[in-house]
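Asks: how would this look folded up:
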Amino acid sequence: MLETQLFDAAKRVRLNAYVPYSNFPVACAIQSESGKIYLGVNVDNASYPETACAEANAIGAMISAGERQVKAVLVLGGHPGSGVLCTPCGGCRQRLGEFSQSDTPVYVCSDEGVQEVVTFGELLPRAFGPSNLEQK
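Replies: As a prediction, the model looks like this:
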């Protein structure tokens, strides 16, 4: 099952998050249109605005591999056992919008697994995206 594959991959990679300042590890697993899974973790920086989010890093991995379409997104945040649910921040919602459709599923997880499933359109209604820049 797709959500289990994404969850297992995110749970493994979250251990690699670099979070000495926020102390809040986040992992993101993205399935592209080809079916391949791309992973990212957050990477803190002493200059806080320079921190890289897990979603941005997963998107970067997907783009580096030559893919351009997100089929599904899973986000797992917080320390193991914390029970915390974490959705993408505003900036990452905009980043995801560049490569997602309004019906793209976004799985929100705790350590126990998927707790919520929302569409990207529910996460960022009326998103500004590439279609807004098309010349008529």
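Asks: C-alpha only now, for contacts and for neighbours.
Replies: Fine.
Asks: excluding chain neighbours, what is closest to the most centrally placed residue in the chain?
Replies: By CA atoms, centre = their mean, the chain has its centre lying nearest to residue 55, at 3.5 Å. For residue 55, ignoring the flanking residues on the chain, the nearest one in space by CA to CA, 6 or more residues apart in numbering is residue 28 at 5.4 Å.
Asks: list the helices and strands the longest helix anywhere in the chain packs on?
Replies: Criterion DSSP state H: the longest helix present in the chain is helix 2-14. Contacts defined by 3 or more CA pairs under 8 Å, 6 or more residues apart in numbering; DSSP states H and E place helix 2-14 against strand 26-32, strand 37-41, strand 70-77, strand 113-119.
Asks: to check against the first, give me the structure of this:
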Amino acid sequence: MEYKELIKEALKYRENAYVPYSDFKVGAAVLMDDGKIYGGCNVENASYGATNCAERTAIFRAVAEGNKNLKAIAIVGDMATHTSPCGICRQVISEFANRDTDIILIKNENDYKVKKLEDILPGAFTKEDLAK
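Replies: Presented below is the predicted three-dimensional model:
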């Protein structure tokens, strides 16, 4: 699948990151099953625990707009490597993803890796585990 637009959006949102403490910019863009794209960046806070990652910012924006079915997510951090999402973001991704969701780890516009949820969070605890 072609993800050029999604990758460009993640790179764009990376530039909006608020990172006065770590200086580690992250951008993310999510493609929902209806074709809409939502972006986000990391937003740090002096209390650290109140910091929000780019992945969660993008996903929460989509959910706030009524979109809950994640088709793909593109993530870019340190552009010297393919930055992976943190553990909390992996869990949030798993809430809205399915087995076919692509997780795109971006180094730059032309260098990226496509993973699946099982690749980044094997044995995930999901809503299926809470079946009544």
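Asks: care to give me the TM-score?
Replies: Here the superposed chains carry a TM-score of 0.94, computed using TM-score structural alignment, normalised by the length of structure 2; 132 aligned residues with a CA RMSD of 1.2 Å.
Asks: how far does the longest helix of structure 1 sit from its chain's centre?
Replies: The chain centroid and the centroid of helix 2-14 of structure 1 are separated by 12 Å under CA atoms, centre = their mean, to the nearest Å.
Asks: now swap in stretch 1-19 of structure 1 and tell me
Replies: 11 Å.
Asks: and stretch 32-50 of structure 2, by the same measure?
Replies: 8 Å.
Asks: and for stretch 56-67 of structure 1?
Replies: Chain-centre distance of stretch 56-67 of structure 1: 11 Å, with CA atoms, centre = their mean.
Asks: pull out the buried residues from that stretch.
Replies: 56-62, 67 (16 or more other CA atoms under 10 Å).
Asks: now do stretch 29-36 of structure 1
Replies: Within stretch 29-36 of structure 1, judged by 16+ other CA under 10 Å, the buried ones are 29-32.
Asks: let me have those residues in CSV, adding distance to residue 40 of structure 1 as columns.
Replies: Listed next are the buried residues of stretch 29-36 of structure 1 as CSV, based on distance: CA to CA, whole Å:
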residue, distance to residue 40 of structure 1
29, 7
30, 9
31, 12
32, 14
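Asks: out of the residues you listed, the closest to residue 41 of structure 1 would be?
Replies: Ranked by distance to residue 41 of structure 1 (CA to CA), the buried residues of stretch 29-36 of structure 1 are led by residue 29 at 9.0 Å.
Asks: residue contacts, that closest one?
Replies: Counting by CA atoms under 8 Å, 6 or more residues apart in numbering, residue 29 of structure 1 touches 6-7, 9-10, 37-40, 55, 58, 73-75.
Asks: what residues are up against residue 57 of structure 1?
Replies: Contacts for residue 57 of structure 1 (CA under 8 Å, 6+ apart) come out as 39-42.
Asks: assumed it was part of a helix.
Replies: Yes - under DSSP: H, G, I helix; E, B strand; the rest coil, residue 57 of structure 1 sits within a helix.
Asks: spit out the contact partners of the residue lying closest to residue 32 of structure 2 once chain neighbours are set aside.
Replies: Nearest residue to residue 32 of structure 2, sequence neighbours excluded (CA to CA, 6+ apart): residue 70, at 4.6 Å. The neighbours of residue 70 of structure 2, taking CA under 8 Å, 6+ apart as the test, are 30-33, 96-98, 101.
Asks: swap in 7 Å and give it another go.
Replies: Neighbouring residues of residue 70 of structure 2 by CA atoms under 7 Å, 6 or more residues apart in numbering: 30-33, 96-97, 101.
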